[in-house]
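# Let me see the structure of the following:
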Amino acid sequence: MAQIVNDTPVVPGRRPERRRGSGRTAVPSSPRRGDGKLAWLLITPAVAGFLVFFAYPTLRGVYYSFTSFHILTPPRWVGLANWQKVLGDSVFWHSLLVTVYFVGLAVVIGVLLSLVTAVILHRLTRSTVIRGVIILPFLISGVVAALVWQWMLDPQLGIISQLLEKVTGSHPLFFSDSHWAVPSLAAVSVWKSMGYNAVLIFAGLQTIPPSVYEAGRLDGASEVQMFRRLTVPLLRPILVMVVILTVVGSFQVFDIVQITTKGGPANASNVLQMYIYEKGFGELDFGYASTMSLALFVLLIAVTFTQMRLARANETDLS
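You can find the predicted model right below:
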């Protein structure tokens, strides 16, 4: 016997027809009242760490840059005197040029090797073991990497120096020669960061559709042509990020230089971070050291925004 539901007869064994407009619209559930408090509770340690270890030291350093502050005396406000001193400091400008030279070598060689390594991993091998081995140098401490390379490049007992001696009959004094010191430091930096950069570029390669390369092969393009005209343009956002990270990290190099050359010989490898360290912790002139640190900070911001603007980092050729 038929049942009556909402004035509509219902035949047994058949679903009742739903009237148009009578269905209920699903309303997304609003967050519970306690979620906001829980979120703030979870991010409180990170916010506290940022304020204590990043924000406060940064603001304090900006204040010290306008003072004459030695550790045994209270800071004394001197205005722009430290900045005038920086403009006339020949050692500062020499250290900046050495740093730029180091950054140029580390960025150009490092990014090219990382790009080639990532393409080889993407096109020729799918082994996760090899991909894991590539990133291992990045996981090593900078101090440990510098010590290992210092031993391997030692003029008397270093294995690389001994091999070069047998093959060529001579070997350069890598960290003891003013001409070889900065390139040697750049080589160590490239070796340490190449795996991480290669993994970032490899992740970018995964986003390129295979149909793009198939279309290139159908048009008769070679591997080199597809690399130049397809891979590199489509990787522009990733490459810009890698370049920026490498530039910032190279400008901040300290541990490798401190362990291997200590800024020598004859200030040939005296990068800006070494000079800041010497002024701050060697001569205890924290006011002037803070001024140079702030100058480096402003320089890095300018370089980063310029790179992003010129390279159009927020655009992509993938449609």
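# switch to C-alpha atoms for all contacts and neighbour counts from now on
Fine.
# before we move on, which element is Thr291 in?
Assigned by DSSP states H and E, Thr291 belongs to helix 286-311.
# So Val86 sits against Met292, correct?
Yes: counting by Cα atoms under 8 Å, Val86 does reach Met292; the two are 7.2 Å apart.
# Here is the second sequence; please produce its structure so I can put it next to the first one:
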Amino acid sequence: MTTTTVRATAATASSAPTAVPRRRVTRDTWVALGFLAPTLFGFALFYFWPSLRGLWLSLTDYSFFAESSFVGFANYQRLLADETFWNAMLVTVEYVALNIGFQTVFALGLAVLLHRLTRSVVIRGLVLMPYLVANVVVALLWFWMLDAQIGVVNQVLAAIGLDPVAFFGSETWAIPTIAFVNTWRHLGYTALLIFAGLVMIPKILYEAAKVDGAGEFQMFRRITLPLLRPVLALVLVITIVGSFQVFDTVAVTTQGKPGDASRVIQYYIFDLAFQRLDYGYACAVSVVLLVILAVIAFVQLRLMRANESDLS
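The predicted structure follows:
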């Protein structure tokens, strides 16, 4: 009788912990879904549905002022022969290469300096300040500062005996100047993303490397870069996708001029939709851009093995 009671009690005790986690997981799942619901609703309303709508409109000759009709892939066939589209893509790729190249290198160096030399919250705030200013305000500020006639930068160049430079008005300088402006604005934000990854690297690895006689450059190449790979992959995906979507700086400063030298793909879509009222074709260009960005992001994540970490 006693043995039976002990066995029943033991069985009950052994089975009790398994029931609690099941109830807890269910409750936590519903709580998580509750927190995700507003974001999912916003994504469906402002991203997923407009994307589906844009995909449908890309197969029509939609216009506000006339009845639209289904045209199939005619807009995409037109796109293949559109020299302005291909020029806009080349201009955008040039901008992305300059912006990402300088932004990533400088942000990585700044993040390492923040990690190795200081942990001051004030300095981090100062680094992030340009990102907190609206992009339109930043564009206008640099537009005035780099003006060929009254800009302070050209006044400094004249003071040291150099000729003034039409930074935004030159076919040669327009895209590099826009890339510089956006690099300046986003540098602190990108640096803090990388800094967050640096904080996750155990200090003991650097201490062990110092004991073995490794210098700063060796530790950076053998420890920092390999362990920072997943974070760098995420940062590159975010910055490259964002760079392909550059619009406001161009709209405020050059408006795609001179000629088509700064007509990036997003400004071309805006021009098609809201100035030429060619909505169907603008949607087709948007769909092509979406596919290109999806492929770029997928290839980046796979090549950089963003889901793997050498810390595990």
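# what TM-score do we get after superposing?
The TM-score (TM-score structural alignment, normalised by the length of structure 2) is 0.90; 303 aligned residues with a Cα RMSD of 2.3 Å.
# the more surrounded of Val86 and Met292 of structure 1?
Shown here are Val86 of structure 1 and Met292; by other Cα atoms under 10 Å, Met292 has more neighbours (22 against 18).
# For the more buried one, which non-adjacent residue is closest in space?
Ile276 (6.7 Å; Cα to Cα, 6 or more residues apart in numbering).
# What's the match for the one you found in structure 2?
Alignment note (TM-score structural alignment): Ile276 of structure 1 maps to Ile269 of structure 2.
# From the centroid of structure 1, which residue is nearest?
Centroid check for structure 1 by Cα atoms, centre = their mean gives Leu245 as the closest residue, at 2.7 Å.
# Just give me the match in structure 2 for it.
Leu245 of structure 1 maps onto Ile238 in structure 2, by TM-score structural alignment.
# Give the helix, strand or coil label for that match.
helix (DSSP: H, G, I helix; E, B strand; the rest coil).
# tell me the contacts of the counterpart of Val188 of structure 1 in structure 2?
Alignment note (TM-score structural alignment): Val188 of structure 1 maps to Val181 of structure 2. For Val181 of structure 2, the contact set (Cα atoms under 8 Å, 6 or more residues apart in numbering) comprises Val138, Ala139, Trp142.
# which of those residues are also in contact in structure 1?
Comparing the contacts of Val181 of structure 2 with structure 1 on both residues aligned by TM-score structural alignment, their matches' Cα atoms under 8 Å, the contacts found in both are Val138, Ala139, Trp142.
# follow-up on the earlier one: list the buried residues of the helix holding Thr291 of structure 1.
286-294, 296, 300, 304, 307-308 (16 or more other Cα atoms under 10 Å).
# hey, where'd the helices end up in the stretch 101-250 of structure 1?
Taking DSSP state H, counting those that start in this stretch to define them, one finds helices in the stretch 101-250 of structure 1 at 128-134, 136-139, 142-152, 159-168, 181-205, 210-218, 223-226, 232-234, 236-251.
# In structure 2, which residues correspond to the shortest one?
The aligned range for helix 232-234 of structure 1 in structure 2 is 225-227, by TM-score structural alignment.
# The matching stretch vs structure 1, average offset?
Taken over the aligned residues, the distance from stretch 225-227 of structure 2 to structure 1 averages 1.2 Å (mean Cα distance after the TM-score superposition for structure 1).
# how about that stretch: buried residues?
Result for stretch 225-227 of structure 2 [16+ other Cα under 10 Å]: buried residues Leu227.
# Over in structure 1, tell me which residue corresponds to Thr60 of structure 2.
By TM-score structural alignment, Thr60 of structure 2 lines up with Thr67.
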